[in-house]
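Predicted structure and sequence below. I'll ask about it afterward.
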Amino acid sequence: MSDKSSWPEQSLGFGAFYFSYYSFVGVFPTYITLYLAFRGIDAFEIGVLMSLMQAMRIVGPNLWGWMADWTGQRARVLQFTAASALVAFTGFFFGGGFWYFAFFMIAVNLFTSAQGPLSDALILAEMKGNMSRYGQLRLWGSVGYVVMTAASGFVLDWTGIGLMPWVGAVILGTVLLVSLKLYQVPRPVAERERVSVLEVLFRRDVAAFMVSGSFMLAAHSALYAFYSLYLSRLGYTSVTIGLMWAIGATAEIVFFIYQGPVVKRFGIKAIMLASLLAAVVRFALIGAGAGSFIVLLLAQLLHAATFGAHHVASILSVQKWFSGPLQARGQALFISVSYGIGGTLGGFLLSWVWDILTPASVYWVASALALAAFLAAWLSFRWQGSK
C-alpha cells in the first residue's frame, strides 16, 4: 500500500465508501424481504433467512478482522470482501426455494458483514484515535442510506420488486470501485505485537457491554427482519416504507453532525443509557400505533438515538478497550456479538413471535429486549466506575 497520507484525500475516500456501503445496508434489508416474498418465500422462512444474515456477523467480521490485523493489510482485505460480495450477490438474480436463498444469504453476508468494522478500523488508524471527526465522515453513510433507500423505493414501486437484484448489484459494484481507492499508512512494528483479545473481552465491564449490545441488536431484529413486511401488511406502499427508513436515517444524520459537541457535553455513559431507553419507547410505539402515520413518524425520529447515539457510544467504548493492534478485531467482536449473536437469536425469537402470536407482538418483545440492554449497560458503567 502507499505510504503517503493525506487526510483530505482519505476523508473523501472514506466518505465515498461510507456512502456506497451504507446505501447497500439500507436497501438490502429494506427490500430483500419484499423480494423474497415475491419469490414465494413465506414470512417465517423470511425471518429465518434474515437471521442467517445476522449469523454471518458472527463469522464474517471475526474472520476478516483477524486477517486484517494479522496481515496489517486492512485496506486490501476490505477490497477483497467488496469484490467477493459482488460475485456472491449474482445468485439473487435467479429464482429458487428457501435453501437456495439461504446459501446466497450466507455467501453475500459473509463478506459484507466485515466491511463496517474494517472501514471503522481504517479510519481509527488514520485518525490515530481522535474520534472528533468520525461523525463528519460517518454521516455520509447515513446520507447514502437515505438517498438510496428512498430512491430505490420509488424505482421498485414503479418497476416492480423483481428489479431488486439489479439495484443491489449496482450498489455493490460502486462499493468495490470506491474501496479500490482506499489505502493505509503502514503500521509501526510495535503495533504488530501479539495482544490477547480474550483477556480484554472477559473483563466484567466489557462482557456486560457486549451483552447489552447483543440485547439491543436482538431488539432491532424487529426492524431489520420485519419492519418493511409489517408496514406492507398494514397497507403502506413501497414508497412510504422507503421514506420511513429514510426519515430514520435523516434523524441519525443530524446526530452525527453534532456528535462531537454532544459527546463532549454529556459523555458516553449518558448517551448510551439514553439511547437504550429511547429504544424501549420506540418499539412500544411501533407495536401500539403503527397504523397511525404520526406515531410511526415519531418512532422513526427516535432512530437518531436508538442507532445514531448508540452507534457512536459503542464505537467510542470499543475503541477505549480495543486499540492499536486490536482495532479491527475489537470492532469485529462488537459486531459479531451484537449484530451476530444478538441479531441472530433475536431474529429467530421474533420469527416465532410473528408466527405464533401477532406481528404487533414482535415490537412489544423488542421493547422488552431493549430494556434488558439498558440494564446490562447500566451494570457495565457501574463496574467501570464511569461518571
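Nice, thanks for sending it over.

contacts, neighbours, all on C-alpha from now
Will do.

tell me which residues in the helix or strand containing M56 are buried?
Per DSSP states H and E, M56 falls inside helix 43-71. By neighbour count on 16 or more other CA atoms under 10 Å, the buried set for helix 43-71 is 43-70.

what does stretch 284-300 give?
A284, L285, I286, G287, A290, L296, L297, A299, Q300.

May I have the distance across it, first residue to last?
Using CA to CA, to the nearest Å, the end-to-end distance of stretch 284-300 comes out at 12 Å.

what's it in contact with?
231, 234, 244-245, 247-248, 251, 282-283, 360-364, 367 (CA atoms under 8 Å, 6 or more residues apart in numbering).

try 10 Å this time
The contact list for stretch 284-300, computed with CA atoms under 10 Å, 6 or more residues apart in numbering, reads 222-223, 227, 230-231, 234-236, 240, 244-252, 278-279, 281-283, 306, 359-368.

Buried among those? Make that a PyMOL selection.
In PyMOL, a selection of the buried entries from the contacts of stretch 284-300 looks like this (16+ other CA under 10 Å):
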select buried, resi 222+223+227+230+231+236+240+244+245+246+247+248+249+250+251+252+278+279+281+282+283+306+359+360+361+362+363+364+365+366+367+368
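
Use this one as the comparison:
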Amino acid sequence: MPASAFARRVSMLYAALFACVGIYLPYLPLWLGAKGMDTREIAAILAAQVAVRLVTGPFCAFLADRTGRPRRMMVTLAALSILCLAGLSVVEGFWPILLLTVVMAGAWTPVLPLAEAFAISGAERFRLDYGRLRLWGSLSFIAASAGTGMMLDRIETAHVIFVLVAAQIAFLLVALSLPTRAVGGETLRRTAGVRLSPHDVGRLVRAPLFLVFLGAASLTQASHGVFYAFGSLHWQELGYSGGMIGALWALGVWAEVALFAMSGRIMGHVGAAGLIALGAGMAMVRWTGMAFDPGLWPLVGLQVLHAFTFGATHLGTMHFLLRAVPQPMHNTAQGLYATVSGGVMMSLVTWASGPLYRSWGGLAYLGAAALGAMSLVLALLLVATWRGGHVAEPPETRGGA
C-alpha cells in the first residue's frame, strides 16, 4: 500500500474514532437522563464504566500483542460495542442499561490505544508525520460534538443513541479497510516466533525509566481533570456566556490542531522527552494563571496553552512509546498508559476536584498546577537519563519462525 493511501485511511480512522468520542463524552449523560436515570444512577453507571475500563484496557492490549492481530481486535471490540448500543436503544430501566453500558465501555475503551499504536507504528514505517494524521481526530471531535448539539435542537435527546450507533458503524467500516501489510510487504503483525507473555509485561512495568515516563505523562494529562470537571461551571459563575464558554473550549482544541500540524518540525528540535517536559511546564503556567481568574484576554492566552499541556504531552508520549518500547509490546504499553493516565489518575483527580472546588472555587486549579510541577520533575529526570533506546528487553523468541 502506498504511503498516501495509508495516511488517508489512518486519518479517516482518527476522524471516525473521535466523532464517536465527541458524541459519547458530552451526550451520554444527557441520554441517561432522558431514559429516566436520576443523578445517583447516572453517577453509578459512569463510575462502573471507569472500573471496567481499568481491566479491559490493558487486557485487550496485551491480547492484541500476544496474538499479533491488533486490527482484528479493534474490529471485534467495535462490533461488540455497536451491539451493546443497539441493545441500549430498546431497553428500559436501570439494571439493563447499567449492564449494557458497562459492557460497551469495556469493549470500546481499548480501541483508542490500539488505534494509537497502529497509527504511530505505521507512520514510522511510512515516514509520515504522526501529528498530521492525529489532527483529524481533534477536528472531528469539534465537528461531532457541535453537530450533535445542533441536532438535539431538532430531535429528542433519547435518540442521540442512534447518532452514536451511526458513528461507531462508520468507525467499524474504516477499521475493516485498514492494511495488514506495510512497506515492502512487511506485515504489521508480530515478528515471527515472538509471543508476548505476562513475564514480558512484568519486565516492562518494572523498568525504572518506563515508570518515570508513566508518572510524568500521566500527571500532566490528569491535571486537566479539574478543568474538565469544573471549567465550564467556573466560567459560568464568572459571568461568561454559553457562547463564550464554547468558544474558549474550541480555542484550546484549535491550538492543539495547530501544534499537531507542526509536530514533525517540533519533534526534530525538542524530542519526545522534551515535549513531555514542555507540557508539564506549561501545565504549571496554565493552571496557576487560571486559579486567579485573570480576565478574558489573559484567559484566551491560557487556553492556547492547551496546545502544550495536552498536545505536546500527547505527541511526546506517542513518540516515546514508539522508541522506548520494543515493537511486540507497543499495544500493551499503549494500554497501560491509557489505563494509568485516563483511568486511574484522571479518576482520582476528578474525584478530588469536587471537594477542592467546593471549598476553594477557582483556586482548585492550584492543585492541578502542583501536579504539573511533579510531572516536570519526572520529565526532566527522563530528559536527563533516557538516551533514546528501549527501556525494557524485547520478548524472547518462542518456537519456530
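Great, that's in hand. Because the structure is a prediction, the values reported are computed rather than measured.

Once they're superposed, what TM-score comes out?
After superposition, the two chains reach a TM-score (TM-score structural alignment, normalised by the length of structure 1) of 0.84; 378 aligned residues with a CA RMSD of 3.2 Å.

mind listing which of the contacts of stretch 284-300 of structure 1 are in strands?
Counting by DSSP state E, no part of those is found in strands.

Which ones among the contacts of stretch 284-300 of structure 1 lie within helices?
Judged by DSSP state H, helices contain the following of the contacts of stretch 284-300 of structure 1: 222-223, 227, 230-231, 240, 244-252, 278-279, 281-283, 359-368.

which ones are touching Q319 of structure 1?
A121, L124, G129, M131, A313, L326, Q327, A328, G330, Q331.

typed the wrong thing, it's A250 of structure 2
Applying CA under 10 Å, 6+ apart, the residues near A250 of structure 2 are L139, I142, A146, M244, E256, Q303, V304.

hang on, the earlier thing: nearest to W7 of structure 1, out of the buried residues of stretch 284-300 of structure 1: which one, please.
Q300 (34.0 Å; CA to CA).

What does the closest one correspond to in structure 2?
For Q300 of structure 1, the aligned position in structure 2 is occupied by Q303, per TM-score structural alignment.

how about the strands of structure 1, start to end?
Under DSSP E, structure 1 gives no strands.

how close does W360 of structure 2 get to L366 of structure 2?
Taken as CA to CA, the span from W360 of structure 2 to L366 of structure 2 is 10 Å.

Inside helices: which ones of the contacts of Q319 of structure 1?
A121, L124, A313, Q327, A328, G330, Q331.

how about stretch 99-110 of structure 2: buried residues?
Neighbour-count burial for stretch 99-110 of structure 2 [16+ other CA under 10 Å]: L100, T101, V102, V103, M104, A105, G106, A107, W108, T109, P110.

roughly how far out does it sit from the chain middle?
16 Å (CA atoms, centre = their mean, to the nearest Å).

got it, and stretch 353-373 of structure 2?
22 Å.

Repeat that for stretch 148-156 of structure 1.
Distance, centroid of stretch 148-156 of structure 1 to centroid of chain: 19 Å (CA atoms, centre = their mean).

so that stretch matches what in structure 2?
Under TM-score structural alignment, stretch 148-156 of structure 1 corresponds to residues 144-152 of structure 2.

Pull out the buried positions in the matching stretch.
In stretch 144-152 of structure 2, counting by 16+ other CA under 10 Å, buried: A144, S145, A146, T148, G149.

For R195 of structure 2, state which of those is nearest.
A144 (39.1 Å).

contacting residues for that closest one?
15-16, 18-24, 138, 150, 163-164, 167.

rerun at 8 Å
A19, C20, G22, I23.

And for S351 of structure 1?
The contact partners of S351 of structure 1, by CA under 8 Å, 6+ apart, come to F44, G47, V48.

Apply 10 Å and report the result again.
43-48, 50-51, 221-222, 225-226, 345, 357, 359, 362.

Show me what it lines up with in structure 2.
Match for S351 of structure 1 (TM-score structural alignment): G354.

S317 of structure 1 too?
S317 of structure 1 maps onto F320 in structure 2, by TM-score structural alignment.

ok, and for stretch 126-143 of structure 2, which residues are buried?
Buried residues in stretch 126-143 of structure 2, counted by 16+ other CA under 10 Å: 126, 128-143.

go on, stretch 200-211 of structure 1?
V200, L201, D205, V206, A207, A208, F209, M210, V211.

can I get the contacts of Q319 of structure 1 in TSV with distance to F38 of structure 1?
Output for the contacts of Q319 of structure 1, formatted as TSV (distance: CA to CA, whole Å):
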residue	distance to F38 of structure 1
A121	38
L124	41
G129	46
M131	43
A313	38
L326	43
Q327	41
A328	38
G330	38
Q331	35
